[in-house]
Every structure is written in structure tokens, then in C-alpha cells.
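here are the coordinates; sequence isn't available:
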């Protein structure tokens, strides 16, 4: 009994000494190693991978980090040692005999994995030295997998544009955007590429800080898209050519936004084939939305012109528009699919110019210039083209208005022009909303590594994700639409067009007559 009491007293004093020493010696969680299962020496020291960790460099923890920021979970009390204060550490995602595949550690820790453990290390004095990280560093392998919120991707420094540096103090530098990561934001782990196992750094995807706002606003936009599409298909007077094009545009945005939201919540990444398909479907949908906006811009401009194109397309416009607005994005999607399949796994391929769908998640790769080539570039070209068409249409309206002053009575002229100006106003509002929003989105991509502008573009990104709600307010939540819905429900609504095609035809006819009489 006396021996037991003495042992308890010694243990209590030892723990008290450790706790006091730990309180005086501050150590970051990511500078520690788990000493569970290791028996201490008589003086309280622990031997971890040939490194002797004194008692004053240890402490008792009752929690572990989850990998989601600073989130903690309570666990049984265990001893951790501040090994990185005694020797340089290297952070592994999991045991060094395992492979990291799709964010999971796979393999057998008892089977030795054959790979070269040597890496170039930038020393504190600035020199670069090749070191065997398994023998010359303390290997940390019990820390939580990083980047649980964003996901990870590996960097292959054999590819131009993907160079990186690992520093002696454990800091990691991603060179293409100059971002430094601490050990909570990256890890090393073997990965099989081109039938060769190599040691790669796996770092966090670039995730906009506006994701929280996006997770709130995108569902609102999705619901708004559905309501707007429903109203435009329900009301006969809105179910004309322009209304159908508008519904196709909103439908494309709906699919693209839905996949983007599922990506943010990491729903698709757990189903690899579904994630693979969703990446290409999302790309196709967003691109198709811009081609439908291009269709509406062209149709508006073409409607004010008297030419053979109008007569040829009179009965086939919607079919032709469908072939164009769905067909061209489909060709783009097939192109990036072929590029990914042919070049992505080829050795010595410059990944900077590969679309890389499924490389960093269920979306096209957007953290380098491939995003501009295959995604933002085509979008910007369409925005510029649409802007040109809107300006030309505005000039055409002013020109026709001036011509009609001499041949049409005031009240008739006012009636005809109001109809066309109403249509132009509809598309002008849509163009300004979409043009400004997506222009800011492209600029945000170009400035993604300029952290000074980060907070500004967080606000613009929230505005971008609110498009559905804004469209609902501008085009549906109006008195005349409400009355049309009420009349439709009561059976009073007649099939008519929100924009008078006959009025426009009369306007062009009188304009043409004026031109002929002037000759």
C-alpha cells in the first residue's frame, strides 16, 4: 500500500512538473508529435525516431485537431512532444509507407514503399541542399490531413510553372503565385504518377474566402432560377422566342450553379465517376449560358435590321439558336475532354495549358492560365461581342426613331417605338447585370493571387452568386407579371407576345418606305 501511494505521488509530481513546464514553453500543435505508446525514461524523456525529447518539451493534450481550420475534438488524454523545437521536422500526410489516393491514405504500413526520399531543402542561410527527409528530419505523420475544407492537389516540380520550395523550418512555398504555407496547409506523401512512385507535396486548393457567402446566396439563386423559368414557361405572353431563349439561359446557369454548390460542400468528390462527369457538365453549362446570352444579343440586333437573314430564319430561328448555343459549348467540352485524356498523363507535359478537369476537384482547373484559355477567355470574348451588339442596336433604334418622325403620326410613332424600346430595355437590364457580374468575376480570377484586393473581390463574388435573386426581382416580381399570372389562373390570359412582333414589322416597313422615297 505504501509503495502504491509513493508511486501515485511520484506520478502526480511528474505530471505537475510537465504541466508547469508546458505552460512556460509555448509550442504550436503542428510542431508536436504524438508520443502515445512510447514509454518514458526514468527522467521523463521520450525517444521518438532516435530523437530524445526531454520532459520539459512534452505536455498533456485532451484534444486533437480535425483538419477543418482550428476545429478540435475531445479525445483521451495523451502525451505530445514538441519535437520540432529540437530538430527540423517534415510533415507527412500519413505513414510514409502509404500512398495518398483521392485524399485517402492507402496501403500497408508494414510493406516498405520504394521511392526516393531525397528533396531539395532551402536552409535558413538561403542555400539549397539535398536531404533524405526520412532520416535527416523528424517525420510528423499523426497530424490531421490538411485542407479538409478545400481539398488538396499535388505539385510536380518537373512541370514548368509548378515549382515549389521546402524550407528547413517546415514552411512551403508555391512559386507560381508566391504563396507560403505552414505545416497545417500542406503535407508530403508518396504518389504514383506515370507508373512511378515519387514524393510530392500536397497543398491546399485556392479557395475564395467568400465561400461562406456563396453557400448562402447560391441556394437562393437556384430557387430564383426555378421560379423565373416556371413563370416564363407558364405565361403564354412570355413563352415567345425571347422567353424561350431566356429560359434556356437560366436553365444553363441553374445546372452550373448547382454543380458549383455541390463542389463547395464536397458532395461530388466522394463519388469519383460522378465528380468526373460533373466537371465537364458544369463547364458545358456555364459556357452554354453565355452562348444563350449571345443568342439573345444577336436576335435583338438582328430584329432591327431588314435583311434576307431575317426572312430566311423566320420559321427556324429557335432551332438554329439551339444548334448554336448548345453545339458550340459541346464542341469546347469535347475539346477539353480530349486534351485531358491525351496529354494529362503524358510525361513531361506542361500542365499549365491542360484543362485539368478532375485534377483539383469536380471543375476545370482555374488556378493557372489554363483557366483563361478554356474558360474565362471565351466568356470574356462573348461579353465583348455582346457589348458591341447592344451598342449597335441602340444606334439602330435612334436611327429608326429619327426616320419615323417624318412619316408617322406622333401617337402611332410613340406606340411603335415603345414596343421596341421595351424589348431593348429588357435585354439591356439583363446585359448590364450579366456583363458587370461576369466581368468582375473574370477580373477576380486575374487578381486571385493579389491578396490586397481579396476583400474587394469577396464582395463582387457575392454579387455574382446573387444573380438569380436579382433576375427574379427584375423580371418576375412586377405588377404586370403578377396580374398575368392571376389572369392565367383564372382563365383570362390570352396567348399574346410580350413584345409586339407585328409592330416591329410595321416599324421596319415604314422605315424602309421612307428610305425608298428619299431616293
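Thanks, I have it. Note that the structure is predicted; figures quoted are calculated from it, not measured. Numbers count the residues shown, from 1 in each chain.

Only C-alpha atoms from now on, for both contacts and neighbour counts.
Noted.

How many residues are close by residue 76?
Residue 76 is surrounded by 9 other residues when neighbours are defined as other C-alpha atoms under 10 Å.

Could you check how far residue 333 is from residue 290?
Shown here: residue 333 relative to residue 290, a distance of 14 Å by C-alpha to C-alpha, to the nearest Å.

Please identify which of the two sits among more neighbours.
In terms of neighbours (other C-alpha under 10 Å), residue 290 is the more surrounded of residue 333 and residue 290; the figures are 25 against 20.

before we move on, which element is the more buried one in?
Of the helices and strands defined by DSSP states H and E, residue 290 is found in helix 272-303.

Tell me which other helices or strands that helix touches.
Under the contact criterion of 3 or more C-alpha pairs under 8 Å, 6 or more residues apart in numbering; DSSP states H and E, helix 272-303 touches helix 241-264, helix 317-343, helix 377-404, helix 410-446.

ok, second structure coming up, stack it against the first:
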């Protein structure tokens, strides 16, 4: 019996020694953003000998005891976040964010917004409390950053935030109401495009421009919806969706500018019976609108990756797939300033055309038709400009302005539907007759008809 007891005790002692030996020789992997002999100087990784600075990981227990002796090995490179966002965290003296590297290689981020006086980066004991989030190996990288002040810097994979949707106004606005408003606008704009494309009498130059504007707005709304959805968090996907959104919006305003120019030029012309057809005019305006849109879009994307302002925080060692997912300030200026210039040009077309109409005493059939197109142009300019201004306000840090844009976005499609369909007696007449004659062939036309509807009414009476 004594022999069995000695054997068991020896076996337990051997296991304890092996465990202690294994714990002593364990090596912790730590992610470093730059190379081993580099740190961040501004936005870029620089050699240590050029900065006279160096970085080494400081391990701290969850109780606040720092400068622990831990075996570690550095793994350089940015974390692989997959579909998640790459998020920067700064830890400097008296900052609201605290970064602590635990002995097991986990990075702990304290985000208590109350200042902790006397907290130094290299202090041995730091009593930091409050809420925190842990990032495992592979979901973060640490380094030193010198940009006006010295700070501990980390790129982390932004964690999923699980919020009860009944108690979060922000969650409701961004994930429930915003997709609904986009869906309403897309449905209304699609109805306009189908009506103007199907009815033969509406496929003139103005009708084709209206169809193109609606298609541009549909693509813009769809890309903006994809950009806002939380499931699409890959950087390259967000960047492509945002670029398509801005390009489509820019194209819509250039096409609206083409409509205003066409109406302005026709009213100023002494001879409206030009030999050039609507098809050729549409090709000319198409080359103007799309060439300006593509060139400006290329310049905006080029400026985003090469010449953007320093406040856009991405680093030189990021690959194309890991660049900042939002278009930078310079890119936004290139996208949105031309829109402002087209609005100013449209206001000029409106003012000068209105003076020309007021001087006219007699109207021909073409001028009578263009007066309806001119009214539609004015209302479209008003609706799209207001929507664009609220869209600009959504870039603000104030949540109220963002919510205003989400609510106003629900009215874009219905207002454009009213301007292009219900406010145009000619279009409403054609839709009414097309739907009525399919069901009741002997339905009588309305006594008041607009331009070009007399033949439709006569054909209907003859068919009855």
C-alpha cells in the first residue's frame, strides 16, 4: 500500500514540474503594425534610427501590475479583420482610451471616458477601471506613434455591437427606417422610369433625360443602401459602393443640367424646327454628362489614394483592400463641388428662360410642350437640390442631422413621382387612357386634352 502511495505522489510531482516548466517556456505572440525596427511617424512607418525612438511590448496584469517579464515573439503586419472594419485607437497621457497588453497576449481596451490623472504610458502600476473590451491575437496590432505627441497606437478589428433594437433609436434609424426609405424611393423612381420608357409619346428627348435621371438616382439609392447595411463591412466593398453612389448622384445632376440647357437653348432659338433629331441630341448630351461624370469620378478616386488630406488616417503599409473604407475629404470635394456648380448653372437657365417666356405673347405647339417640361425641370431642380443638401448634412457628427437625411430621403422618390407623373396632365392622361382602355374599350376621353393627345382621343373614339 505504501508503495502505491509513493508511486502516485511521484507521478503527481512529475506532472507539477512539467507544468511549471511548460509555463516558464511559453512564448506569447504579439502583433506589431510596422516592422520590428520601425514605428509610426505620422501616417507612415519609419526606421527607428531616424526617430531615435523604439517600441517594445509592456505586459500588464488585469490587476494593474506592469512591466512583467514575459517571453514573447513579434508578428508584424495588420490584423486580418475579414468583413469587419479596421479601427484606430490612441493611448496617450490623460486620454480617454487605455491600452493594456495582458501576459497571455490579449489586448485590453479600456474606454471609460473619465480621465485618470497621472496615468503615464510607461508606468509600472496603473489602476485603470471601467468598461473594457479584449482583442485576441490576430485581431489587433500595437505600435508607437509620433504625431505631434507620443502615443501607444493600435489597429483593431471593430467588435460587433449587439444592441436591443427596441431601445436604440440609432439602431432603428440606421437599420430599419433607412432601408425602408431607400426602398420607397427606389420603387417610385423605378415606376417613373418604366412609364417614360413604355409609353411611346413620352420617348422624346425630355422623356429620355427623365428616364436617365431616374435610373441614376436608383443606382445611387441602391449603392447608398449597400453602404449603410451593417453586413457589408469589407473595406473594398464599402469603397466601391460609396464611389458608385457618388458617381450616380453626380451623373443625375449633370443630366438635369442637360435638360435645363436644352429648354433654355430651345426657347432662345428663333427656329425651333431644327433638322437635328432627338436621338442625336440625346447622344450629344449623353457624351457631355457621362464624360464629365467619369472624369470627375476618376479624379476623386485618384485623389483619395494619392493626395488626400492628412486627417484621413490610413497608413502606407495598408494594401488596396485594407485602405480606409470611406472616400476622403479631397475626394468628397471633387464629387460634390461640381454638383453645386450645376445647380448654379440650372438657376441661371431657370431665370433667363423665365424672362424669355414672360416676353412671349404667342406659343406654338413646341413651345407649349416645352412649358410643361420647363415646369417639370424647375420642380426636379428644387427636389434634388434639397435632397442633396440634406445628404451633405448626413456627413455631420450630429445624429439629428443624420436622422433628418434619413427621413427626407423617404420623400425623394414620391416627390419625383408627383413632379414627373401626377403634376404632368399629359402623362397622367396617357396613363389613365392606357389603363382604362385595356379594361373598358369604350371609355370616353376627357374633354380637356394636352398637347399631342388629340390623336389618342380620336383613335379611342373610333375604336368604340
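Nice, I can see it. If you're wondering where the values come from, they're calculated on a predicted model, not measured in any experiment.

returning to that earlier point: quick one: the helix holding residue 290 of structure 1 to helix 410-446, angle?
Regarding helix 272-303 of structure 1 and helix 410-446, their directions subtend 150 degrees when assessed with axes from the mean of the first three to the mean of the last three C-alpha atoms, to 10 degrees.

in helix 272-303 of structure 1, what counts as buried?
The neighbour-count check on helix 272-303 of structure 1 (16 or more other C-alpha atoms under 10 Å) flags 275-276, 278-301, 303 as buried.

on that earlier part again, TSV for the helices and strands packed on helix 272-303 of structure 1, including distance to residue 81 of structure 1?
Below are those laid out as TSV (distance: least, C-alpha to C-alpha, whole Å):
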stretch	distance to residue 81 of structure 1
helix 241-264	36
helix 317-343	45
helix 377-404	51
helix 410-446	42
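
if you compare those helices, which one is most tucked away?
Comparing those by mean neighbour count (mean count of other C-alpha atoms under 10 Å), helix 241-264 comes out on top with a mean of 21.

Off-centre distance for it?
Taking C-alpha atoms, centre = their mean, to the nearest Å, one finds the center of helix 241-264 of structure 1 at 16 Å from the center of the full chain.

Pull the contacting residues for residue 282 of structure 2.
With contact taken as C-alpha atoms under 8 Å, 6 or more residues apart in numbering, residue 282 of structure 2 is in contact with 205, 208-209.

need the contact list for the equivalent of residue 419 of structure 2 over in structure 1.
Under the alignment (TM-score structural alignment), residue 419 of structure 2 maps onto residue 474 of structure 1. By C-alpha under 8 Å, 6+ apart, no residues touch residue 474 of structure 1.

The strand or helix carrying residue 474 of structure 1 vs structure 2, average offset?
Counting by DSSP H and E, the element that carries residue 474 of structure 1 is helix 467-475. The superposed helix 467-475 of structure 1 is, by mean C-alpha distance after the TM-score superposition for structure 1, a mean 2.2 Å from where its aligned residues fall in structure 2.

for the following helix or strand past that helix, which positions count as buried?
Note on helix 467-475 of structure 1: by DSSP H and E, the next helix or strand toward the C-terminus is helix 479-489. In terms of neighbour count (16+ other C-alpha under 10 Å), helix 479-489 of structure 1 has its buried residues at 481, 484-485, 488.
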